[in-house]
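J.: could you work out the structure for the sequence below:
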Amino acid sequence: MAHEGILLGMGNPLLDISAVVDEDFLQKYDIKLNNAILAEDKHLPMYDEMSSKYTVEYIAGGATQNSIKVAQWMLQIPGATSYMGCIGKDKYGEEMKKNSKHAGVNVHYYEDDAAPTGTCAVCVVGGERSLIANLSAANCYKSEHLKRPENWALGISLTNLFFRHYMVFPFQMKFLIMIIYTVEKAKYYYIAGFFLTVSPDSIQLVAEHAAANNKVFTMNLSAPFICEFFKEALEKVLPFMDFVFGNETEARTFAKVHGWETDSVEEIALKICQWPKASEAHKRITVITQGADPVVVAEDGKVKTFPVILLPKEKLVDTNGAGDAFVGGFLSQLVQEKPIEDCVKAGCYASNVIIQRSGCTYPEKPNFA
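T.: This is a model prediction of the structure:
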């Protein structure tokens, strides 16, 4: 029961529209592989074109939601994870709720009356992917939703209610299962940098709560454009980050934006660790993935590297969600207070599973030890 609601994620819930496309399609919409961007007006026609021209799959996604779902899958502990974000009141929103609940995640969506549920075009060529996100309702999240008592402070133990009342109120048990896992209930938090474009005040509320209560706050650099165009917002929350995730491209972009004259991922990871912290309760650890190259982990002024699980090219299906899955696997062990080595191992395992499937999907149960 110690893991009830232990991990909370906040982010942009998006319905992934995933398809294998061709080079002409990439050129038509000025899309680069291995990139993640927000949709501009020129991209809006592509969503319908993908649906009509290619075989598409619809998968509930969004970076943070992917990571939380993978963490829940790896944990196999009912009620361990929760997630907040904004969706529309439409069929895609209903699909999102159904998919997330099936994954075992306690979702607390804010539902916007006007905007449609956000979508993300996942364009795959040769196993590599590019993400173009049309946030729509995801862009409408408000910190007022986060501050509601049922989302922030009202925590009730389902276990106590279950054993206390089961013999008395057997027909009410379906009701009691709808327990709310809240910000205060969680001990670990994860937010992708993409959410800085939507609700930086919500991020700050959670970050400050974590620092004040000796909890663990983690974030992801998420994309080069976050490091470039949301530099101030990222710098404001960075002192609260106990774990910083990213990939080598994002790390180098971060370094460039801050005038660090180095391309060394190891050196950049160390410099990020040295950024001032709001709380000294936890040291900062930087974790940088590099595709097929070793994972870089910086802490205490030292760098360690960990090999990934190499995959024959013929088994590669889709790299979409690989980074999200790594974080989800990593967090699944972190919340159990496992050593960093085990966290990285779990992240590599989860990532390896996901890239052998279409989208950020996984088998019924993990095979990780």
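J.: from here on, just use CA atoms for contacts and neighbour counts.
T.: Fine.
J.: which residue is nearest the middle of the protein?
T.: Thr64 (2.0 Å; Cα atoms, centre = their mean).
J.: show me what contacts it?
T.: Gly9, Met10, Gly11, Asn12, Pro13, Tyr190, Ile191, Ala192, Asp324 (Cα atoms under 8 Å, 6 or more residues apart in numbering).
J.: the second one touches Thr81, doesn't it?
T.: No: contact between Met10 and Thr81 fails when scored by Cα atoms under 8 Å: they sit 11.1 Å apart.
J.: which parts of the lengthiest helix in the chain are buried?
T.: Counting residues, the longest helix found in the chain (DSSP state H) is helix 340-354. Neighbour-count burial for helix 340-354 flags 342-354 (criterion: 16 or more other Cα atoms under 10 Å).
J.: which residues are contacting it?
T.: Taking Cα under 8 Å, 6+ apart as the rule, helix 340-354 contacts 70, 74, 295, 306, 308-309, 311, 318-319, 321-334, 360-362, 368.
J.: show me the residues you listed that map onto strands.
T.: The members of the contacts of helix 340-354 that map onto strands under DSSP state E are Val295, Phe306.
J.: for the contacts of helix 340-354, which ChimeraX command selects only the ones that are buried?
T.: Filtering the contacts of helix 340-354 down to the buried ones (16+ other Cα under 10 Å) takes a single ChimeraX command:
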select :70,74,295,308,318,319,321,322,323,324,325,326,327,328,329,330,331,332,333,334,360,361,362
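J.: one more sequence to fold, the one below, so I can look at both together:
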Amino acid sequence: MGGVVSSEDESRKRDEEDESEDEDSIDEDSDDSGDSSEDDSDEEESEDDSESLLDGELVEEVDSNTDTSFFGESDTSDSSDDDSEDEEEEVRQEVIITENMMVGFGLPLLEIKAKVGAGYIKRFELTAGSRSVAGEKQISLYKELCGWFSTEFLPGGGALNVIRVAQWMLPLPKATSIVGAIGTDENGKRVSEACTAAGIVPMFYEQETDITGCVAKLSVDAGPAGSTVTQITHLSAGNAYSKQRHLDLEQNWDRVKEAEYFFIPGLFLTVCPETTLAVGEMSSEKGKTFALTLGNPQLCRLYKDTQLAVLRYVDFLFSNAETALSFAQENDFETTDLAEIARKMCLLPKVNSNKPRVVVITQGVGPTVVARGYDEVHEFEVDEIENKDGPAGLGDFFIGGFLGQLVQGHGLERCVEGGHFAVQELLQHGNKLSGECPFE
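T.: Next up, the predicted model:
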């Protein structure tokens, strides 16, 4: 749950309000009240929410209080106070989930999972348990895996991970689409089929010059200690995306414009910044929602001007702590305090000033920092689960879980809970995301 970081004036005001309350009352901003409030809220939703499927659109009715908070809905209301709850007038807000509601852009990869022997790892000069980028000696590995071993295919790459988690949380197939470049090869067909199986509509630029990008995850049995996973990535065709040859085609641009939410990872700025700027400009002009990640510290150094140009259109900005600190240093924020960095990111120029920017900074096992505007900063504790393997994609899963709730009209607290839930899913059960999403 979230602890509030506020100004001195807000603190004094809250202290005065606390003094006027009865000694037995529960402070709705405290961490202790959060769990019970969440449980009661979930019970109400299960009793009151109704759904109907009409002409390919799923209509969900979501309860919210008239008096909204920083979180935008009734997620933070103190539901333990029955008397005050009875006095509040509730309204029903309709959220219409449609096909193609969110579009992601990125570097699509075919994720290939296979169990191999330790000798196979050594043959390709890989270090067991490492994560690396393929060189010339490893290129043939991907074709061999598909022919020599029993393999499992999943949509892969940062953007596809985000979209796959979001789609898993959404109650309607084909609510998401993905844009990027693949090759006209067998692995290109496989990644498209894997997207379709996950309920994602592939909108790929298929080109013949480069082969489809792949990420191999090689599992080696380590006896009683479990298994080690060695990951090796080859971006290849992912770097070949062309706005002129794909997005500028009328049928593709028209489909993108139909969406209400857009997600682009920072790495895509190195591939096709003009696409990112075009989508951001369109989104701001039409009052839609545009989400971006900062990527990594190196991007903050080498693509600073491009980042700042795109940030003018960004409604939701995601970063981990290391990258946020690098961004702050490159832009002379003169602070290492993540709450203050989030505030300053919110205050960077924004074209659509009617929609305050939200900045989300994750810290691994540390609290997740969420800011909207200069004075609204909240911290959310993370439930820690030991996982010695430290799987890749934790940040992607958090963003996917967050956006999966945002698209459904939930407030920010619920969105963060969705992100944390998706991370726990990855830690406990891996990234397959089989079956229906159990998040409630």
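J.: and the helix or strand Val179 of structure 2 falls within, how far from the chain's centre?
T.: Take DSSP states H and E as the rule and Val179 of structure 2 turns out to sit in strand 176-183. Here strand 176-183 of structure 2 is found 17 Å from its chain centre; the criterion is Cα atoms, centre = their mean, to the nearest Å.
J.: what is the burial count for Gln408 of structure 2?
T.: 20 (other Cα atoms under 10 Å).
J.: neighbour-wise, which of the contacts of Thr64 of structure 1 leads?
T.: Using other Cα under 10 Å as the neighbour criterion, Asn12 leads the contacts of Thr64 of structure 1 with 33 neighbours.
J.: map Trp168 of structure 2 onto structure 1.
T.: The alignment partner of Trp168 of structure 2 in structure 1, by TM-score structural alignment, is Trp73.
J.: show the contacting residues for its match.
T.: Trp73 of structure 1 sits in contact with Ala103, Gly104, Lys365, Pro366, where contact means Cα under 8 Å, 6+ apart.
J.: who's in contact with the third one?
T.: Contacts were defined as Cα under 8 Å, 6+ apart; by that measure Lys365 of structure 1 touches Trp73, Met74, Gln76.
J.: nearest to Gly301 of structure 1 among these?
T.: For the contacts of Lys365 of structure 1, the residue nearest Gly301 of structure 1 by Cα to Cα is Met74; the value is 30.2 Å.
J.: contact partners for the closest one?
T.: So Met74 of structure 1 contacts Gly328, Gly329, Ser332, Ala350, Lys365, Pro366, Phe368 (Cα under 8 Å, 6+ apart).
J.: how about 7 Å then?
T.: Contact analysis of Met74 of structure 1 by Cα atoms under 7 Å, 6 or more residues apart in numbering lists Gly329, Ser332, Pro366.
J.: strands along the stretch 201-350 of structure 1, start to end?
T.: 216-220, 243-247, 285-290, 293-299, 302-306 (DSSP state E, counting those that start in this stretch).
J.: angle of the last one against strand 293-299?
T.: Strand 302-306 of structure 1 and strand 293-299 are oriented at 150 degrees to each other (axes from the mean of the first three to the mean of the last three Cα atoms, to 10 degrees).
J.: next one: strand 302-306 of structure 1 to chain centre, how far?
T.: 23 Å.
J.: that one: which residues count as buried?
T.: With the criterion 16+ other Cα under 10 Å, strand 302-306 of structure 1 contains buried residues Val303, Thr305.
J.: which helices and strands does it pack with?
T.: With contacts taken as 3 or more Cα pairs under 7 Å, 6 or more residues apart in numbering; DSSP states H and E, strand 302-306 of structure 1 sits against strand 293-299.
J.: what is the mean deviation of the strand it packs on from its aligned residues in structure 2?
T.: By mean Cα distance after the TM-score superposition for structure 1, the fitted strand 293-299 of structure 1 averages 0.9 Å away from its aligned residues in structure 2.
J.: onto which residues of structure 2 does that strand map?
T.: Aligned using TM-score structural alignment, strand 293-299 of structure 1 spans residues 366-372 in structure 2.
J.: quick check: buried residues in the matching stretch?
T.: Within stretch 366-372 of structure 2, judged by 16+ other Cα under 10 Å, the buried ones are Pro367, Thr368, Val369, Val370, Ala371, Arg372.
J.: same question for stretch 254-268 of structure 1.
T.: So stretch 254-268 of structure 1, judged by 16+ other Cα under 10 Å, has buried residues Phe254, Ala255, Lys256, Val265, Glu266, Glu267, Ile268.
J.: cool, and stretch 35-44 of structure 1?
T.: Within stretch 35-44 of structure 1, the residues that qualify as buried are Ala36, Ile37, Ala39, His43, counting by 16+ other Cα under 10 Å.
J.: which of these fall in strands?
T.: Ala36, Ile37.
J.: ok, the buried residues of stretch 35-44 of structure 1 vs Tyr141 of structure 1, which is closest?
T.: Nearest to Tyr141 of structure 1 among these, with distances taken as Cα to Cα, is Ala39, at 18.0 Å.
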